[in-house]
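Peer 1: Return atomic coordinates for the entry below.
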Amino acid sequence: MAAIYIGMSGWRYAPWRGDFYPKGLVQKNELKFASRAVNSIEINGSFYALQTPERYRGWAADTPERFVFSIKAPRLITHIKRLHDIEQPLANFFASGLGQLDDRLGAILWQFPPSFKFDAALMEAFLAQLPTDGKAAKKLASQSDERMQVEGYLDWQGKRALRHAVEIRNDSFVDPAFIALLRKFNVALVIADTAKKWPYAEDLTADFVYMRLHGDKKLYSSGYSDAALKRWHKRMDAWRHGKQPDDAHLISPDSKPSPGPRDIYCYFDNDIKVRSPYDARALLESFDLTGALLTRPGELPQGIEL
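Peer 2: Model prediction:
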């Protein structure tokens, strides 16, 4: 049975305090609370700055078994260097401590800016550099800058498979050649709901699905109605069974994905009006996945000190 992971992009937001987080919950316990209300979170601090093995170890320790983190890769690689001369930044990223998450490591998100256009040769060279397992990640990390070589930087499970997902925001990627490249390297195309601001596609290009729901009416702020969540539930149920909805929006409709069930990672990024944790919880409930979770939004935590 394919696994379903649903949560939020990030967890440290001031407007959530006294709303999603119970009044009086100390900030150091926010991850403990959030990780017991949903079963996955997308770490986005890693997009802005490299983290450390110690920090990743701490996050792992604060979360229960079977909880999963996905990691947003550094903007230095995708937005600043724009995939040029990225060998050292890649090595530094994989030396920054991701391996400390161990079984809690989900997928790695590579988000590209709206100004970044599809270049087949450049994209293929990038995808070819991405490590596909812990052994390759360890080898890459060993080439990092000396400043990154602190305790734990090489702690990777050798046989641990790594998953990568790409989020695009430029119409030039609406090209079957791009879909073919992703399938060649088993990299997921992010299914990104962006209130129609950027391209939307549902091509299945890997053995898992990665979703980012930024808001269907207003970017980053609008919540999802019950009807909208039911629609997402139905689509996710099809994808996890290796099927496509009849009305799937595809870049490459003439090419078929490989068959088989797919794990799903789904993250809500409509946090401005404190919608993401509630939408995530509602979608988890629709799949009957909250039985093992210990807390509910806004309620006093169980076993977590205020």
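Peer 1: From here on, just use CA atoms for contacts and neighbour counts.
Peer 2: Fine.
Peer 1: can you map out the helices along the stretch 101-250 of the chain?
Peer 2: For the stretch 101-250 of the chain, the helices defined by DSSP state H, counting those that start in this stretch occupy 120-129, 134-141, 176-184, 226-240.
Peer 1: and the next element down the chain from the longest one?
Peer 2: Under the assignment DSSP states H and E, the closest C-terminal helix or strand after helix 226-240 is strand 263-268.
Peer 1: rewinding a little: hey, which of the helices of the stretch 101-250 of the chain is tucked in deepest?
Peer 2: Across those, averaging neighbours per residue (mean count of other CA atoms under 10 Å) puts helix 134-141 on top, at a mean of 22.
Peer 1: I'd like the structure of this one too, to check against the first:
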Amino acid sequence: MTDTGTIRAGIGGWVFDAWNESFYPAKLPKTKHLQYAGSQLRTIEVNGTYYGSQKPATFAKWASEVPDGFVFSLKASRYCTNRKVLAEAAPSIEKFLTQGITELGDRLGPILWQFMATKTFEPEDFEAFLKLLPKTQDGIALRHVVEPRHASFQVPEFIELLAKYNVAAVVADHDDYPMFADPTADFVYARLQRGTDETPTCYPPEQIGQWAERFKTYADGGVPGDLPLVAPERTAPNLPRDVFAFFITGGKVNAPHGAMALQKLV
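Peer 2: This is a model prediction of the structure:
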């Protein structure tokens, strides 16, 4: 076992018109955009899988266009999480996991299960949902991360549930959604959403530096001392953790530059 985890910085998707000017080289064919993004970044969060299924050949093609060590995070289908009773999500979860995602092979990173902002924490139902998330698919290990966006989840009971099933919660740097900085799995997943298009690196350099130090602390097995914890009395295991950090939403025009700036510091 290494002494520290791997830190990967990335963006959401690779198709965005503004990146034709701010990120991709002039005259680069769109068919080469993923290949180029993979050469500059270490991870990409795929949003399209939230809205619809893909073909196995599509996942295989994505995997072939990025280098060794690069991983995709996939946002799980909305039909799995946008429901009143999460315990009834088994058919939708199975459909999502069997569409061909394992064609990504070792390029398959965490699966993000995102919930609507109106979804409240119901402990028994949420644990039933966590029980539905398999540890492997087609012989490939799976990592799961949840993104609740309602304040009712900010209770120690939720943190303990996640730790029980080795599931992470999103460290959300967002104006409205709650942040879950408590490490509950063998990896940490952050979505940095407060950037601006006016900032060349999406986030100001000093803030990128702060996040870099936090991520290094997580990777080394610690817990950053300057982020609010939901369960401050809990002691998280001091073990190396991989870190996935995405510049998402705010400041999207320069999100790739934010990710590259962060990657240089870690």
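Peer 1: counterpart of residue 257 of the second structure in the first structure?
Peer 2: Using TM-score structural alignment as the criterion, residue 257 of the second structure maps onto residue 278 of the first structure.
Peer 1: Map residue 66 of the first structure across to the second structure for me.
Peer 2: Checking TM-score structural alignment: residue 66 of the first structure goes with residue 69.
Peer 1: correct me, but its match touches residue 42?
Peer 2: Yes - under the criterion of CA atoms under 8 Å, residue 69 of the second structure makes contact with residue 42 at 7.3 Å.
Peer 1: re the thing from before, Three-state assignment for the match of residue 257 of the second structure, please.
Peer 2: Following DSSP: H, G, I helix; E, B strand; the rest coil, residue 278 of the first structure is assigned to helix.
Peer 1: got the contact list for residue 111 of the first structure?
Peer 2: Applying CA atoms under 8 Å, 6 or more residues apart in numbering, we find residue 111 of the first structure in contact with 72, 73, 75, 78, 166, 167, 168.
Peer 1: out of the helices of the stretch 101-250 of the first structure, which comes closest to residue 92 of the first structure?
Peer 2: Closest approach to residue 92 of the first structure among the helices of the stretch 101-250 of the first structure (CA to CA): helix 134-141, 6.3 Å.
Peer 1: Which elements pack onto that closest one?
Peer 2: Counting contacts by 3 or more CA pairs under 8 Å, 6 or more residues apart in numbering; DSSP states H and E, helix 134-141 of the first structure packs against helix 87-94.
Peer 1: Tell me how far the helix it packs on lies from the chain's centre.
Peer 2: For helix 87-94 of the first structure, the distance from its own C-alpha centre to the chain's C-alpha centre is 19 Å (CA atoms, centre = their mean, to the nearest Å).
Peer 1: what about the aligned residue in the second structure for residue 10 of the first structure, how many neighbours?
Peer 2: Alignment note (TM-score structural alignment): residue 10 of the first structure maps to residue 13 of the second structure. Each residue near residue 13 of the second structure was counted by other CA atoms under 10 Å, and the total is 18.
Peer 1: Check residue 41 of the first structure too.
Peer 2: Neighbours around residue 41 of the first structure, by other CA under 10 Å: 26.
Peer 1: repeat for residue 60 of the first structure
Peer 2: Neighbour tally, residue 60 of the first structure, other CA under 10 Å: 22.
Peer 1: Kindly report the same for residue 186 of the first structure.
Peer 2: Counted with other CA under 10 Å, residue 186 of the first structure comes out at 19.
Peer 1: With the one 10 residues further on instead?
Peer 2: Neighbour count for residue 196 of the first structure, taken as other CA under 10 Å: 13.
Peer 1: can you check the one 5 residues further on too?
Peer 2: The burial metric for residue 201 of the first structure, expressed as a neighbour count using other CA under 10 Å, is 18.
Peer 1: If we ignore the residues flanking it in sequence, what's nearest the aligned residue in the second structure for it?
Peer 2: Matched to the second structure by TM-score structural alignment, residue 201 of the first structure sits across from residue 180. Closest residue in space to residue 180 of the second structure, ignoring its immediate chain neighbours: residue 171 at 4.9 Å, by CA to CA, 6 or more residues apart in numbering.
Peer 1: Show the residue spans covered by the strands in the stretch 51-200 of the first structure.
Peer 2: 68-72, 105-111, 163-167, 188-189, 191-193 (DSSP state E, counting those that start in this stretch).
Peer 1: wait, which of those is closest to residue 214 of the first structure?
Peer 2: Proximity of the strands of the stretch 51-200 of the first structure to residue 214 of the first structure was assessed by CA to CA; the nearest stretch is strand 191-193, lying at 5.7 Å.
Peer 1: Now find how far off-centre the closest one is within its chain.
Peer 2: 12 Å.
Peer 1: Now that strand on the second structure. Mean distance?
Peer 2: Compared with the second structure after fitting, strand 191-193 of the first structure deviates on average by 0.5 Å (mean CA distance after the TM-score superposition for the first structure).
Peer 1: before we move on, the earlier item: next up, the contacts around the residue nearest to residue 180 of the second structure.
Peer 2: Contacts of residue 171 of the second structure by CA under 8 Å, 6+ apart are 179, 180, 181, 188, 189, 190, 191.
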